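Asks: Just need the structure, nothing else, for what follows:
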Amino acid sequence: MATVKDVAKEAQVSVATVSRVINHSPKASKNAIQAVNAAMKKLGYRPNAAARALVSQSTQTMGVLVGDVSDPFFGIMVKAIDTIATEQGKHLLIGNGYHSAKKERDIIELLISQGCEALVIHSKSLTAEELITFANEIPGLVLINRFIPEIADRCIALDNQKGSYLATDFLIKHGHQHIGYICSNHDIEDTEQRKAGYLQALKDHGLAHFESHIEYGTPDEEGGEQAMTKLLAKGLPLTAIATYNDYMAAGALAALEESNIEVPSRMSIIGFDNGLIAKYLHPKLTTVRYPIQKMAENAATLALKLANKEKPVTDTMMFVPTLVKRLSVIKR
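Replies: Predicted structure coming up:
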């Protein structure tokens, strides 16, 4: 395996010159750059990333913590971050937290130990206190989909309660008074915020809240199907269902089809997130848009600017969801 000394000998320059070329020093002449690059190509030499980091004081990497990268939601998030990172000559290191405090903590520690100065963190299980500690340690750490008042200027979040309120309000304004809610059973702030939005909309319209109208499940198709099945088994006079996310809505649609209940003629249903699945369901799903791509772009830009000690341009920190009207809701 070729060494830096071999490259210097082949290019007929000093080791110091090779180092300057590798680390893109402005002191390297055009002739030296050409000679060193030609020698590295001929010898098959690849600069050691760790060694370059010692010289440049930067690993050129950006860390990202997601819940589960196999989830299309996080796929969109990572792609948006990668686009911004690539523009700045950075590469991503990605870890899955799976909504586990231990795994989230371990991933953040790993990303820091790997020299990532800019971090975009999607953490739902670590306490606010622990995340504040990490933020104080790493100036380029930004939270996404999490709001902590003490570090509000480092948080890119969505008003989840507002989104669920909009969904329920939309159903009520379409004449529905008996509205069920399919809720996630994950113990995270999104769950409480979205349920709170549903309850607040009922209250503001003078409609009674019945705990029997709410069922819980894992925030996926299976959880939604099981929750809808439980609601149907109660024999409630429901005419509409608001759901925690589009996947639970998809599961609910499956349960309704199994019971020969047509949507939306007999039951209206509304989702949350406006994921890729929403417009391919039958009927096409009315839902709440979660602007994760734009949020991720803002988070990545903010993290990189903070890591570079640049003053970030004021931009949207708290995003407001909007309705996407399709075919799964009709007037009563």
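Asks: CA atoms for contacts and neighbours, from now on please.
Replies: Fine.
Asks: those strands in this protein, which residues are they?
Replies: 61-66, 91-96, 118-121, 140-144, 155-158, 179-184, 214-217, 240-243, 268-270, 287-289, 318-319, 322-324 (DSSP state E).
Asks: Can you add mean neighbour count and distance to Leu232 and give those strands back as CSV?
Replies: CSV is the format used below for the strands of the chain (neighbours: other Cα atoms under 10 Å; distance: least, Cα to Cα, whole Å):
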stretch, mean neighbour count, distance to Leu232
strand 61-66, 26, 34
strand 91-96, 18, 36
strand 118-121, 29, 39
strand 140-144, 27, 36
strand 155-158, 24, 31
strand 179-184, 26, 10
strand 214-217, 20, 10
strand 240-243, 28, 11
strand 268-270, 28, 14
strand 287-289, 25, 22
strand 318-319, 16, 35
strand 322-324, 19, 26
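Asks: Turn those into CSV, including distance to Leu306.
Replies: Shown next, in CSV, are the strands of the chain (distance: least, Cα to Cα, whole Å):
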stretch, distance to Leu306
strand 61-66, 12
strand 91-96, 17
strand 118-121, 8
strand 140-144, 5
strand 155-158, 12
strand 179-184, 34
strand 214-217, 39
strand 240-243, 37
strand 268-270, 39
strand 287-289, 28
strand 318-319, 18
strand 322-324, 29
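Asks: Now the second one, please; I'll put the structures next to each other:
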Amino acid sequence: MITIKEVSDRAKVSISTVSRVINNTAPVKESTRKRVFKAMKDLGYRPNSFAQGLVTNRSNNIGLVVTDLLGVFFGPLISSLERALRESGYNLIISVENYSSEEIKETIDMLAGRRCDAIILFPYCLTDEELIALKEKSPPLVLLNRYVPELAGECVIVDNEQGSHLAVDYLASIGHSRIACISGPLGNEEGRARLSGYRRSMENLGLSYDKDLVVEGDFTVEGGYVATQRLLKRSRDFTAIFACNDQMAAGAMKALREAKLSVPEEISLVGFDDVEYASLLYPALTTVRQPVNAMGKRAAALAIQSIQGERRAQPAPMFEPELVLRDSVAPPKTSPAS
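Replies: Here you go, the predicted structure:
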């Protein structure tokens, strides 16, 4: 087993200099750092992470708390996040199945007990007050897809309302006036923001907001399928559907096909997220893209900055969504029929 003394001999520096380089506890000339790292690589030396933690009071572990890994949003996000953390020498510990506030709090306590230096959190059901309280007694927190004014510097979020505006405004611009909406779960901040954007856009365009054309979904394919069936039973008085994520749009497409309604000839369809398979659906799905990779990188950067004691003077701007035009939207051929 290679020792730190062998590294110091190989790099022609003192043992204390090797220790400072490994633990990053004091400034060392860049040329010396490179020499030490080269010696470590040549010898195959691996620092003892437990011993490092005792010296630095850090574990170099960052926790991620999410609801599940079933959705297509979390996969690309986690890949981007872990890649950015690895490049900076941090490990990612992931906890799933966190659906209730108690489960989330227990998981945060567990990660803190494992000495995670920071926690990146998808706060599915926690109130603003609960998040503020957690911030006071937990490792540094970074919030995904949630905005809390008191924690603005730690929030990573896309402008969900603007994404809905892009979808609805485009549909209206090509002639649609009766636009149905399948919202996300309204207990979810993301779901509420996207529905709010839909409603405000309809009102700003002078189009009537009809509650009968809005159905609450659950961000799943099955939820979109069932919601579309409910819409069709209520009325056929619409020519377009805005589904508040791509999974529900895929379910809506299936329900419309079973009802012998063609997309986009009879019903136009727009999703939200631009997941990997959106372009592979038939017809290819017009959707609102959120920059998931960039969001993962920013979450990693904010977590690392918090660990190092750096605080943002001002909150980072929200990420801007982008409308991606494909084949699932067309101008309405006729007025909607009852």
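Asks: List the TM-score for the superposed pair.
Replies: Here the superposed chains carry a TM-score of 0.85, computed using TM-score structural alignment, normalised by the length of structure 1; 320 aligned residues with a Cα RMSD of 3.3 Å.
Asks: before we move on, the earlier item: tell me which of the strands of structure 1 sits nearest to Leu304 of structure 1.
Replies: strand 118-121 (5.5 Å; Cα to Cα).
Asks: and that closest one, how far from structure 2 on average?
Replies: Compared with structure 2 after fitting, strand 118-121 of structure 1 deviates on average by 1.9 Å (mean Cα distance after the TM-score superposition for structure 1).
Asks: Please name every helix or strand in contact with that strand.
Replies: Applying 3 or more Cα pairs under 8 Å, 6 or more residues apart in numbering; DSSP states H and E, we find strand 118-121 of structure 1 packed against strand 61-66, strand 140-144, helix 292-307.
Asks: and the shortest one, what does it pack onto?
Replies: The one in question is strand 140-144 of structure 1. strand 118-121, helix 128-137, strand 155-158, helix 292-307.
Asks: With Thr3 of structure 2 as the reference, measure out to Asp246 of structure 2.
Replies: Asp246 of structure 2 sits 53 Å away from Thr3 of structure 2, taking Cα to Cα, to the nearest Å as the criterion.
Asks: sorry, back to before: okay, the helices and strands packed on strand 140-144 of structure 1 in a markdown table with distance to Val329 of structure 1 next?
Replies: As requested, these are exported to a markdown table (distance: least, Cα to Cα, whole Å):
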| stretch | distance to Val329 of structure 1 |
| --- | --- |
| strand 118-121 | 35 |
| helix 128-137 | 38 |
| strand 155-158 | 24 |
| helix 292-307 | 24 |
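Asks: Highest mean neighbour count out of those?
Replies: strand 118-121 (a mean of 29; mean count of other Cα atoms under 10 Å).
Asks: Need the contact partners of that one.
Replies: Strand 118-121 of structure 1 has contacts (Cα atoms under 8 Å, 6 or more residues apart in numbering) with 61-66, 111, 138-144, 299-300, 303-304, 306-307.
Asks: Rebuild the helices and strands packed on strand 118-121 of structure 1 as CSV, extending it with distance to Gly175 of structure 1.
Replies: What follows is those, written out as CSV (distance: least, Cα to Cα, whole Å):
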stretch, distance to Gly175 of structure 1
strand 61-66, 39
strand 140-144, 36
helix 292-307, 31
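Asks: In the stretch 101-250 of structure 2, what residue spans correspond to helices?
Replies: 101-113, 128-137, 160-173, 189-204, 221-234, 246-258 (DSSP state H, counting those that start in this stretch).
Asks: Now these in CSV, please, with extra columns for distance to Pro283 of structure 2.
Replies: As requested, the helices of the stretch 101-250 of structure 2 are exported to CSV (distance: least, Cα to Cα, whole Å):
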stretch, distance to Pro283 of structure 2
helix 101-113, 39
helix 128-137, 40
helix 160-173, 17
helix 189-204, 23
helix 221-234, 16
helix 246-258, 9
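Asks: Please identify which of the ones you listed is closest to Pro76 of structure 2.
Replies: helix 246-258 (14.5 Å).
Asks: Go through that closest one and flag the buried ones.
Replies: For helix 246-258 of structure 2, burial by neighbour count (16 or more other Cα atoms under 10 Å) applies to 246-256.
Asks: which residues are in contact with it?
Replies: 182, 217-229, 242-243, 262-263, 269-275, 278, 281, 287.
Asks: and the residues you listed, which are buried?
Replies: 182, 217-229, 242-243, 263, 269-275, 278, 287.
Asks: follow-up on the earlier one: for Lys162 of structure 1, find the nearest of the helices and strands packed on strand 118-121 of structure 1.
Replies: Between these, helix 292-307 lies closest to Lys162 of structure 1; by Cα to Cα that is 15.7 Å.
Asks: contacts for the closest one?
Replies: By Cα under 8 Å, 6+ apart, the residues outside helix 292-307 of structure 1 that reach it are 73, 76-78, 80-81, 83-85, 117-120, 139-144, 154-157, 311-312, 315-316, 319.
Asks: Could you double-check that Met202 of structure 2 sits in contact with Ser196?
Replies: No - counting by Cα atoms under 8 Å, Met202 of structure 2 sits too far from Ser196 to count as a contact (9.9 Å).
Asks: more crowded one of these two?
Replies: Taking other Cα atoms under 10 Å, Met202 of structure 2 and Ser196 do not tie; Met202 has more neighbours (21 against 18).
Asks: show me the contacts for that one.
Replies: Counted by Cα under 8 Å, 6+ apart, Met202 of structure 2 has contacts 168, 208-209.
Asks: I'd like to know how far the nearest residue to Lys162 of structure 1 once chain neighbours are set aside sits from Ile76 of structure 1.
Replies: Distances taken as Cα to Cα, 6 or more residues apart in numbering place Gly197 nearest to Lys162 of structure 1, at 6.0 Å, with adjacent residues excluded. Distance, Gly197 of structure 1 to Ile76 of structure 1, by Cα to Cα: 25 Å.
Asks: And Ala300 of structure 1, by the same measure?
Replies: Ala300 of structure 1 is 13 Å from Ile76 of structure 1, by Cα to Cα.
Asks: Which of the buried residues of helix 246-258 of structure 2 lies at the shortest distance from Ser31 of structure 2?
Replies: Closest to Ser31 of structure 2, out of all of those and judged by Cα to Cα, is Asp246, at 50.1 Å.
Asks: From Leu302 of structure 2, how far out is the residue lying closest to Pro140 of structure 2 once chain neighbours are set aside?
Replies: Nearest non-adjacent residue to Pro140 of structure 2, counting by Cα to Cα, 6+ apart: Ala118, 4.7 Å away. Noted for Ala118 of structure 2: a distance of 10 Å to Leu302 of structure 2, by Cα to Cα.
Asks: Val7 of structure 2 too?
Replies: Separation of Val7 of structure 2 from Leu302 of structure 2 (Cα to Cα): 33 Å.
Asks: can you check Arg234 of structure 2 too?
Replies: For Arg234 of structure 2, the distance to Leu302 of structure 2 - Cα to Cα - is 46 Å.
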